[in-house]
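Student: below: sequence and its predicted model.
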Amino acid sequence: MDYHFNFKIKLPLVAAVAALFMQCNSADTKNSSGTVPETPAAPLTDEQLIDLVEKQTIKYFWDYAEPNSGLARERYHPDGNYPDNDANIVTTGGSGFGILSLIAADSRGYITRAQFTERMGKIATFLENADRFHGAWPHWMDGNTGHVKPFGTKDNGGDLVETAFLCEGLICVREYLKNGTAEEKALANRYDALWKGVDWDWYRNGQDVLYWHWSPNYNWEMNFPLAGYNECLITYIMASASPTHGITAAPYHKGWARNGDIVSANTKYGYPLILKHNYSEEYGGPLFWAHYSYVGLDPHQLTDQYANYWDLNYNQVMIDYKYCVENPHHYAGYGANYWGLTASYTRNPDGSTGYTAHQPNNDTGVISPTAAASSIVYTPQESIAFMRNLYENHSSLTWGPAGFYDAHSQQYNWSVKWYLAIDQGPTPVMIENYRSGLLWNLFMNAPEVQQGLLNLGFHSGKYGF
């Protein structure tokens, strides 16, 4: 099997309109090339395995990107079946993760510097001309026009959380290119202007908390204040870091931290939760809460008055791991090399495909490969064991053209042979952070990021502030 990139962007397959909740592929199905993926005769070393997973997963953001914008499609379905004919919808947050993965691809030599800068230029042009709402991009955009594609009836304006995920990537591009050639410096300046154009302070709505959404038609009717703990920590850090439209520390402490009530005294399997995880104060939330904010934000030796953020994330991942090993529902396969619950596609009771935030208090027997793979920075031994098990023992159901498919269940001998940007994105980024710390170093050494963290009361022993 050839794992090298085809650097020519592949146009999407003809998209057939299909209901989202359709019957998924079963064990006798094949991948998009018509063959069952091969397993090497000799097992890969750990380094070969993680390099393969990183490289193959980055294909989502390179080979299968939306061709006009260069950004990440919301979803890529190799079978061509797209709900609502949405093959050209791009996602803001997933594109932020994708941009980070392409930095890793350039650094690793998976693509050339010329290819990288060409793609970054295309992306910058699209973002400069796309719909923005007080500087924030919407959750979804039409990849052909740059116009907002409503994520819901009232969700047709700015999405501050998705914008924060994107801005993690924008700042890292600036840092990566700022000392390069004249062309690279000019591109770095464009990325700098993009993230500085976000009016974070507007999204307070005059209160000491940030709000997720604003719409020109519905104003603040979505009414979703960002109060922790979930995946949204990075939004406060970006808002504090902004030198143009920043916030004071009050929204972080009064809103996000709930005047200190964010702190938890609960433990599970001997691991303290440390912070109250919204909707799950017994086990902690889905594992993407330990990933999305931390693709750029390095939790090593990162503390504030509420938490040590390495301990917070390590403990959440270990609680999820211990739960899967305990396997209270006796699902087939669950154990030390088959674990990881997070938001992804899922198998509904009737066998159709849906979407849910898998977590210990919402366990349907479905494992999301991004959960364990993206946790490699916290649990390398357990994460590599998981990837090896899937690749060596379940490749016909789990391995495809852009890495591991989105969801799998040994209980039902089932896999959804589709991909989602928001799931594929953290995997290569966190693998690269495990291997080299590249994206962490770029983000954490940005002067505005350090000042923003200091403004909120954070300190980093690793980066010396």
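Tutor: Looks like it came in fine.

Student: drop to CA atoms for contacts and neighbour counts, all remaining ones
Tutor: Will do.

Student: tell me the contacts of the closest residue to residue 207 other than its chain neighbours?
Tutor: Beyond its immediate neighbours in the sequence, the residue positioned closest to residue 207 (Cα to Cα, 6 or more residues apart in numbering) is residue 251, lying 7.5 Å away. Taking Cα atoms under 8 Å, 6 or more residues apart in numbering as the definition of contact, the neighbours of residue 251 are 204, 207, 208, 209, 210.

Student: how about 10 Å then?
Tutor: Applying Cα atoms under 10 Å, 6 or more residues apart in numbering to residue 251 gives the contacts 201, 204, 207-210, 226-227, 236, 239-240, 257-259, 456.

Student: which among those residues count as buried?
Tutor: When burial is judged by neighbour count using 16 or more other Cα atoms under 10 Å, the buried members of the contacts of residue 251 are 201, 204, 208-210, 226-227, 236, 239-240, 257-258, 456.

Student: quick revisit: right, and the pair among the contacts of residue 251 with maximum separation?
Tutor: Checking these against each other with Cα to Cα, the farthest-apart pair comes out as 201 and 259, at 19.5 Å.

Student: residues contacting the closest residue to residue 230 other than its chain neighbours?
Tutor: On the basis of Cα to Cα, 6+ apart, the spatially nearest residue to residue 230 that is not a chain neighbour turns out to be residue 289, at 5.6 Å. Residues near residue 289 by Cα under 10 Å, 6+ apart: 229, 230, 231, 232, 233, 277, 313, 316, 317, 342, 343, 371.

Student: of those residues, which is the nearest to residue 380?
Tutor: Within those, proximity to residue 380 (Cα to Cα) peaks at residue 317, which comes in at 11.3 Å.

Student: pretty sure that closest one is touching residue 360, no?
Tutor: No. With contact defined as Cα atoms under 10 Å, residue 317 and residue 360 do not form a contacting pair (11.3 Å).

Student: tell me, what's touching these two both at once?
Tutor: Overlap between the contact sets of residue 317 and residue 360, as judged by Cα under 10 Å, 6+ apart, is given by 283, 284, 285, 286, 323, 340, 341.

Student: hold the first one in mind and look at this next one:
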Amino acid sequence: MPAPPSASQQRQAARLSTSVVFKPTRTDMALIEDLEHRTFLWFWEAGDAQTGLVPDRYPSDQTQASVASIGFGLTAYGIGAERGYITRQQAIERTLNTLRYLTKLPQNDSAENASGYHGFFYHFLNNKTGLRFNKDIELSSIDTALLMQGILFTESYYTQDTPQEAEIRSLSNQLYQNVDWAWMRRPDMRLSMGWSPEHQFLPNYWEGYSEGMMAYILALGSQKHPLEPASWQAWLTTNDRRWGEYYGQTMLNFAPLFGHQYTHSWIDFRGIQDDWNREKGIDYFENSRRATYAQRNYAMTNPGKWQDYGKDVWGLTASDGPGELTQTVGGTPRHFMSYSARGTGRDYTQDDGTIAPTAAGGSVAFAPEIAIPALREMKHRYGNHIYSRYGFVDAFNPSFHTADKSFWSDTAYLGIDQGPILLMIENWRSGLVWNTMKRNPAIRQGLLKAGFRGGWLGNEAEVSAPASQHANAQHSAQSGQQQSG
């Protein structure tokens, strides 16, 4: 066990996850409302109404469905019902079609005639058949986790006493409990990143602060195939090496912002801490807030001298790019990339001047006072080159020039980048996704087994109770919203 926090750390912990008071203007709220609606529309129109499969990309490529996009989509439908974009009945029907389809997909060790194995799903599925897209696609622990987050959201959102909503709850629980996390666990207690019939378990595993956090929490919360707390401790082993100051922010580093956003899209970490948090006097929400500020500070410093970087044009994360090529910019050869995990941190910096709006959009709940002005400025400066029917395109690059265009902008929208924008805007506005997930016994149990305490999780006396006693507990909203929806 770590040593008790010092007095200064305790004072810092008392101020966990406090944010600058931000009062959005009418223009700000008009943008946020429009962006949320447009981003929801992507999931509604991209998803197949009968199967619920959601493509990785839309409308540019509809051949492969992404199970992660399905997870974001299942959450999006609840948001749409709450916001009045669709009716609750429409959300129920799309959700039921999705869950029914997923439960019927074949789970076996076949290389060609399977959609998953041991409850896990392949990263990409054929958008027409629902089967593994091709032999290069792995059974993915993290993409299954993203799917399961959306599935658990449906279990806790559709709580009315009707046959359809009861079926949603039953199918959701079945799909989640079927995931054999213990099978994916390696001898060193960590989760493998995946498996394939051709190569068995991948050599890489989930270690250290990243989006992998959600997989461990989900695995710890499982009743049927759980991991033990030792797996959480194994995941934490590299945290101290990643902890340090970067561009004025002392934080747990992970270069691309998606690693600070994905788990937080569903789970509210404000005021709850595991042992490592308590030792440092921080929570993971505050860490993500600091990471957001570090990225903005990096753009303001602009060590790479990329065009347009500044206080309101920033944001590096995994995204599309202009392509794998070298172009001379200002007399200097510059290498540009296609899809890549762009980011900046103590661990690495990968930057070719490509900005992904999801970096700021997915950070609205962490730091609205800098994220919303960034979204506003990007829309104002680049207009319909980057903002269209489904909100912001995946990425753009002002430094990349061609004979007929002054900068590169994408034509694609990606589900895994649209998702954080939609969910985190709604969390900022109302706390809907966070508060729904607080009612889920698996999420609560997973957090408790990982050692989280405090905040909405309650005190030491409460954490000893079985998860089943908390299944229908109502927790305080604590949405922390700066602006009512």
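Tutor: That came through fine. Treat the numbers as computed from the prediction; the structure is a model and nothing was measured.

Student: what does the TM-score come to for these two?
Tutor: Taking TM-score structural alignment, normalised by the length of the first structure as the basis, the two superposed chains have a TM-score of 0.82; 402 aligned residues with a Cα RMSD of 1.9 Å.

Student: hang on, the earlier thing: so for residue 317 and residue 360 of the first structure, which sits in the more crowded spot?
Tutor: When residue 317 of the first structure is set against residue 360 and neighbours are counted by other Cα atoms under 10 Å, the residue ahead is residue 317, at 29 against 23.

Student: what about that one, distance to residue 136 of the first structure?
Tutor: Residue 317 of the first structure sits 31 Å away from residue 136 of the first structure, going by Cα to Cα, to the nearest Å.

Student: residue 319 of the first structure now?
Tutor: Applying Cα to Cα, the value for residue 319 of the first structure to residue 136 of the first structure is 35 Å.

Student: ditto for residue 208 of the first structure
Tutor: As it turns out, when the distance is counted by Cα to Cα, residue 208 of the first structure lies 19 Å from residue 136 of the first structure.

Student: try residue 70 of the first structure
Tutor: Between residue 70 of the first structure and residue 136 of the first structure the distance is 19 Å, computed by Cα to Cα.

Student: end-to-end on stretch 47-62 of the second structure?
Tutor: Its first and final residues considered, stretch 47-62 of the second structure spans 10 Å by Cα to Cα.

Student: before we move on, what about stretch 382-402 of the first structure?
Tutor: With Cα to Cα as the measure, stretch 382-402 of the first structure spans 22 Å from end to end.

Student: and that stretch, which stretch of the second structure?
Tutor: Per TM-score structural alignment, the counterpart of stretch 382-402 of the first structure in the second structure is residues 370-390.

Student: strands - which of the contacts of residue 251 of the first structure land there?
Tutor: Members of those lying in strands (criterion: DSSP state E): none.

Student: and the closest residue to residue 250 of the first structure other than its chain neighbours, how far from residue 254 of the first structure?
Tutor: Computed as Cα to Cα, 6+ apart, the closest residue to residue 250 of the first structure that is not its neighbour in sequence is residue 208, at 6.0 Å. As for residue 208 of the first structure, its distance to residue 254 of the first structure is 6 Å (criterion: Cα to Cα).

Student: can you check residue 389 of the first structure too?
Tutor: Taking Cα to Cα as the measure, residue 389 of the first structure falls 45 Å from residue 254 of the first structure.

Student: what's the average distance of the longest helix along the second structure to the first structure?
Tutor: Ranked by residue count under DSSP state H, the longest helix found in the second structure is helix 26-46. Between helix 26-46 of the second structure and its aligned stretch in the first structure, the superposed structures give an average distance of 1.3 Å (mean Cα distance after the TM-score superposition for the first structure).

Student: cool, and stretch 165-175 of the second structure?
Tutor: On the superposed models, the aligned residues of the first structure are on average 1.4 Å from stretch 165-175 of the second structure, with distances taken as mean Cα distance after the TM-score superposition for the first structure.

Student: pull up the aligned stretch in the first structure for that stretch.
Tutor: Residues 184-194 of the first structure are where stretch 165-175 of the second structure lands, counting by TM-score structural alignment.

Student: quick one: contacts of that stretch?
Tutor: Under the criterion Cα under 10 Å, 6+ apart, residues 113, 117-118, 120-121, 123-125, 127-128, 135-136, 167, 169-182 lie in contact with stretch 184-194 of the first structure.

Student: list the buried residues for it?
Tutor: Within stretch 184-194 of the first structure, the residues scored as buried using 16+ other Cα under 10 Å are 184, 185, 186, 187, 188, 190, 191, 192, 194.

Student: which parts of the stretch 201-350 of the second structure are helices?
Tutor: Taking DSSP state H, counting those that start in this stretch as the criterion, the stretch 201-350 of the second structure contains helices spanning 213-221, 229-235, 239-242, 275-280, 284-301.

Student: from the chain's centroid, how far away is the shortest one?
Tutor: Pointing back at helix 239-242 of the second structure there. How far helix 239-242 of the second structure lies from its chain's middle: 22 Å, per Cα atoms, centre = their mean, to the nearest Å.

Student: quick one: it to the first structure mean distance?
Tutor: Taken against the first structure, helix 239-242 of the second structure registers an average deviation of 4.7 Å after superposition, with mean Cα distance after the TM-score superposition for the first structure.

Student: mind listing what's buried along stretch 145-163 of the second structure?
Tutor: Buried residues in stretch 145-163 of the second structure, counting neighbours by 16+ other Cα under 10 Å, are found at 145-158.
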